[in-house]
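**Q** Return a 3D structure for these sequence lines:
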Amino acid sequence: MNRPMTNEDRRTYDVIVLGAGPTGENVAERTRAAGLSTVIVERELLGGECSYWACEPSKALLRPVLARADARRVPGLRQAVGGPLDVAAVLAHRDEIVFHWKDDSQVGWLDSVSVDLIRGHARLDGPRQVAVQTPDGDTVLLTARHAVAVCTGTAAAVPDIPGIDSVRPWTSREATGAGRVPGRLAVVGGGVVAVEMATAWQALGSQVTMLVRGDAGLLARMEPFAGHMVADGLREAGVDVRLGASVASLAREDGEVRITLADGGELAADEILFATGRVSRTADLGLETIGLTPGDWLTADGTCRVTAVADGWLYAVGDVNHRVLLTHQGKYQARIAGAAIGARARGEQADETRWGAHAATADVAAVPQVVFTDPEVAAVGLTTREAERAGRRVEVVDYDIAGVAGAHQYADGYRGRARLLVDADRGTVAGVTFVGPGVGELLYSATVAVVSEVPLERLWHAVPAFPTISEVWLRLLETYRDRQQPGPS
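**A** Model (predicted):
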């Protein structure tokens, strides 16, 4: 679909998409399916952060780690998997998963859905206008008839710490793409990236120390027991987890990173990973040409239309709007936004009602997430803390997953916990959190329950198969029922 360009090529499309990660690709596919001419602009690899530097390579590193951990719990198998991982094979598989950082297959897919591609750096140049600087030094001037969708995502946030530039720190990109195992790795942060990369690199042979600022613990946005259980698992695996540890300064001397902590303590490492959040990729996007502030998150409504821009032509989809920084939610938003752009282009009113065709309601009501650690964490909907802050009356139901028959079959000494939040006023599921080996596969059923607002009396008729871990659903319902029944007078 590439077209020959002059030094200043002018083109007009119905829709211009900035960024070809999973979010941008889904927006482009949906608008093209709606019959709108669409071009996508990307300055790096088609497929974006998730495909090459985040979700895909990180899970390629983690899968053998977690599979071995599961196998070591099974009598008759643990002896066969007692040795170290084949690091070279794990890294080679990671490289295959990311297609050796080449995007030929993604380009082929884009051609198959009839979306044009321009490689280069795009900047807004006024309302509905985009200027693209190509790698060859040419300029392509684009005009959108209906919409410009910003799908540029986020980049790793690196704090301003004295000496940080001198140590060349790892971010999530280096952590997922490294070609060798560091002897000693310091991980700064306690969120998802931090715990997953600590899990992976420790199992691959690195001596890992986690430095977690404050006393909230790991995975602070989830139910507290999830972070506690993950911390226990990391410590048992050999990770040094230090809470309340802040980095004051850094230096690289004789090839190693010297870390000075705020309390005066010192630590040495071969590499240091900062997993301390994300920033919006809007700093060099030309936002000032339409009256917005470069570097800001783009606040959007339920259809992903930027609220601060007149005439409704600018959309911010995925991480860049700061609603939910998860790939699957970005793809969900993309389907919503693409359909809304198509409807509005046809002169139709967008359906922005709750759970309507053009409303990203799940972003606030039912966000699923899996943390690939040992133990695994899976959650959707509200946490207990979030329910309290929102003024929702919920009843908390906990159950030890080790009590279900499926856990006995799954592993010897299974450790896990489930929490069900019941909306006390409506009798529906408001949130679910699972912790334990293999619980990620329980998450879609929980998501359906939350999204569908299924009454608990109906859930009794959803029969879990025996013997599977999904029987925990029945045990949670039984626990809730027994609590509701009055005792003997």
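**Q** Please make it C-alpha for all contacts and neighbour counts, starting now.
**A** Will do.
**Q** Run through who's touching stretch 324-337.
**A** 22-24, 26-27, 30, 50, 303-305, 315, 317-319, 357-360, 363, 367 (C-alpha atoms under 8 Å, 6 or more residues apart in numbering).
**Q** Could you measure from residue 275 over to residue 325?
**A** For residue 275, the distance to residue 325 equals 14 Å [C-alpha to C-alpha, to the nearest Å].
**Q** Please apply the same query to residue 69.
**A** Separation of residue 69 from residue 325 (C-alpha to C-alpha) stands at 28 Å.
**Q** Name the residues that touch stretch 271-287?
**A** With C-alpha under 8 Å, 6+ apart, stretch 271-287 has contacts from 122-125, 152-159, 169-172, 175, 182, 184-191, 193-194, 256-257, 293-297, 319-320.
**Q** what's the spacing between whichever strand or helix holds residue 250 and its chain's center?
**A** For residue 250, the host element (DSSP states H and E) is strand 247-253. Relative to its chain's centre, strand 247-253 lies at 29 Å (C-alpha atoms, centre = their mean, to the nearest Å).
**Q** who are the neighbours of it, in terms of helices and strands?
**A** helix 164-167, strand 256-261 (3 or more C-alpha pairs under 8 Å, 6 or more residues apart in numbering; DSSP states H and E).
**Q** Please give the structure of this sequence too, so both can be compared:
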Amino acid sequence: MSEPSHQYDVIVVGGGPTGENAAARVVEAGLSAAMVESELVGGECSYWACMPSKALLRPAAALADAKAVAGSREAVTGTLDAAAVLARRDDFATHWKDDGQVAWAEGAGITVVRGHGRLTGEKQVTVGEAELTAAHAVVLCTGSDAALPAIEGIADIGVWTSREATSAQAVPGRLVVIGGGVVGCEMAAAWSALGSQVTMLVRSGLLGGLEPLAGKAVQAGLKAAGVDVRSGVQATDVVREAGMVVVTLDNGQTLECDELLAAAGRRPKTDDLGLETVGLRPGSWLDVDDTCQVTAVDGGWLYAAGDVNHRALLTHMGKYQARVCAAAIVARAQKQELPIKPYVPWTATADRTAVPQIVFTHPEVAAVGMTERQARAAGLRVRAVEYPIGRVAGASLYADSYDGTAKMVVDITRDVIVGVTLTGPNVGELIHAATVAVVGEVPLSRLWHAVPSYPAVSEIWLRLLETYGL
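**A** Got it, this is the predicted structure:
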């Protein structure tokens, strides 16, 4: 581990994927960088989110794929081995050790500084006894953590958050999940597949930020897997008695469970970051411009990338923002002119208009861009079309009964796609094509000439365009 000096060109606070990308990019451009991390280098995604959660979900998806086709279905003779699944998950989380990530960072020329970093003034970061100074910029990449809902007793009983849900070493007999977002749906699917009796408590439908067809498909899949999805009900009080959690609902009923997962939103990790020393409010999200420069701090030296700026709370979008802000920092350090316009390396635009995401439930959900409702609310003249993916030849080969839907939202004024939503097995592998179409603003008349291979599930693109009228 490198000993910190006192001055660097750039100081990055937070060593998750966003911080790693920001630091690596400025070092590649010839600047020096220190990356401050208080926990594990690699951050939330590597140890408590993306990687371990998908490692938990993949075995159930593989089993479902095998059961979906005659011939392989008959070869499936058992159920998931929970111990083996958890052991494989541990491998993906590198047993919560970051030696490999630290070695990568130092090999890339980044100085890794262990400890809790706090701003102490302009371009100043204190880590323990060390006082670090940035010549050009400080980049805050501290991310977010789980927000506990306003339920009596929930802060006192040791509930699961996303961290415990992805790192638990044993399958709970009964699990109650509060929240119907991505974390709630994925963890309900994962632990149900491993043998837990799961109950979900959601205020309305699942995956409320996506097209309604997405939430309906996931809810049907969860119910088919044995998950008890209760909509329109809320927990009002929770207590832990003799190792068991008792949940009181607003309808007067009670639930008993072994673990309670709070999956009801995120909050910025800025409580103890020294924001007050630069005129910002501790615990707040940080507003940034399209170069990820914090707008409320004078001097143009403070940046915030990833979850902490609240533009798009997804790992891949944090990495995208890191690349953008690094390009801006380097250009400004070199005294270059920086016209802020779309599709230049130092301007983030996709985190507002073309955010792709995948929900790894069964069925999967993949989406990019705006929903139909969002597009209409933005004042666009739109037309939306849907097509059953199971009617595509490649899908019928993939599964004897492929249940899925594709929806395309078109801005009819510009003749371009502004949003796509897909449901069904493995649709996550299709979403990048939609992302390219949305980001590239490819006219439908031109997109029609992008011929999909036959017989592949990607033929859904041809069917959507035909349904649209081309």
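**Q** Please state their TM-score.
**A** Overlay of the two chains. TM-score (TM-score structural alignment, normalised by the length of the second structure): 0.99; 470 aligned residues with a C-alpha RMSD of 1.0 Å.
**Q** how about stretch 447-458 of the second structure, aligned to which bit of the first structure?
**A** Taken onto the first structure by TM-score structural alignment, stretch 447-458 of the second structure occupies residues 459-470 there.
**Q** Could you confirm residue 355 of the first structure falls within a helix?
**A** No: counting by DSSP: H, G, I helix; E, B strand; the rest coil, residue 355 of the first structure is located in no helix; its state is coil.
**Q** and the gap between the spatially most central residue of the first structure and residue 23 of the first structure?
**A** Most central in the first structure under C-alpha atoms, centre = their mean is residue 326, positioned 3.2 Å from the mean C-alpha point. Separation of residue 326 of the first structure from residue 23 of the first structure (C-alpha to C-alpha): 10 Å.
**Q** Can you work out which residues contact both of those two?
**A** In terms of C-alpha under 8 Å, 6+ apart, residue 326 of the first structure and residue 23 are both contacted by the residues residue 318.
**Q** What does residue 401 of the first structure correspond to in the second structure?
**A** Using TM-score structural alignment, the equivalent of residue 401 of the first structure in the second structure is residue 389.
**Q** same question, residue 66 of the first structure
**A** The equivalent of residue 66 of the first structure in the second structure is residue 61 (alignment by TM-score structural alignment).
**Q** how many other residues sit next to the nearest residue to its match once chain neighbours are set aside?
**A** Once flanking residues are discounted, residue 61 of the second structure sits nearest to residue 362: 6.9 Å by C-alpha to C-alpha, 6 or more residues apart in numbering. Residue 362 of the second structure: 26 surrounding residues under other C-alpha atoms under 10 Å.
**Q** give me every residue that touches residue 362 of the second structure.
**A** Each residue near residue 362 of the second structure by C-alpha under 8 Å, 6+ apart is listed here: 61, 189, 218, 221, 222, 424, 425.
**Q** any idea how far it is from residue 456 of the second structure?
**A** In terms of C-alpha to C-alpha, residue 362 of the second structure sits 20 Å off from residue 456 of the second structure.
**Q** what packs against the longest strand along the second structure?
**A** The longest strand of the second structure (DSSP state E) is strand 130-140. If you count contacts as 3+ C-alpha pairs under 8 Å, 6+ apart, strand 130-140 of the second structure packs onto strand 7-13, helix 17-28, strand 124-127, strand 302-304, helix 315-333.
**Q** what do you get if the cut-off is 7 Å, keeping everything else the same?
**A** Applying 3 or more C-alpha pairs under 7 Å, 6 or more residues apart in numbering; DSSP states H and E, we find strand 130-140 of the second structure packed against strand 7-13, strand 124-127, strand 302-304.
**Q** Of these, which is nearest residue 443 of the second structure?
**A** Ranking these by proximity to residue 443 of the second structure (C-alpha to C-alpha) places strand 302-304 first, at 34.2 Å.
**Q** Where in the first structure does that closest one fall?
**A** Residues 314-316 of the first structure are the counterpart of strand 302-304 of the second structure, counting by TM-score structural alignment.
**Q** just stretch 181-201 of the second structure next, same as before
**A** Stretch 181-201 of the second structure corresponds to residues 191-211 in the first structure, going by TM-score structural alignment.
**Q** Please identify the buried residues of the matching stretch?
**A** Using 16 or more other C-alpha atoms under 10 Å as the test for burial, stretch 191-211 of the first structure gives 191-204, 206-211.
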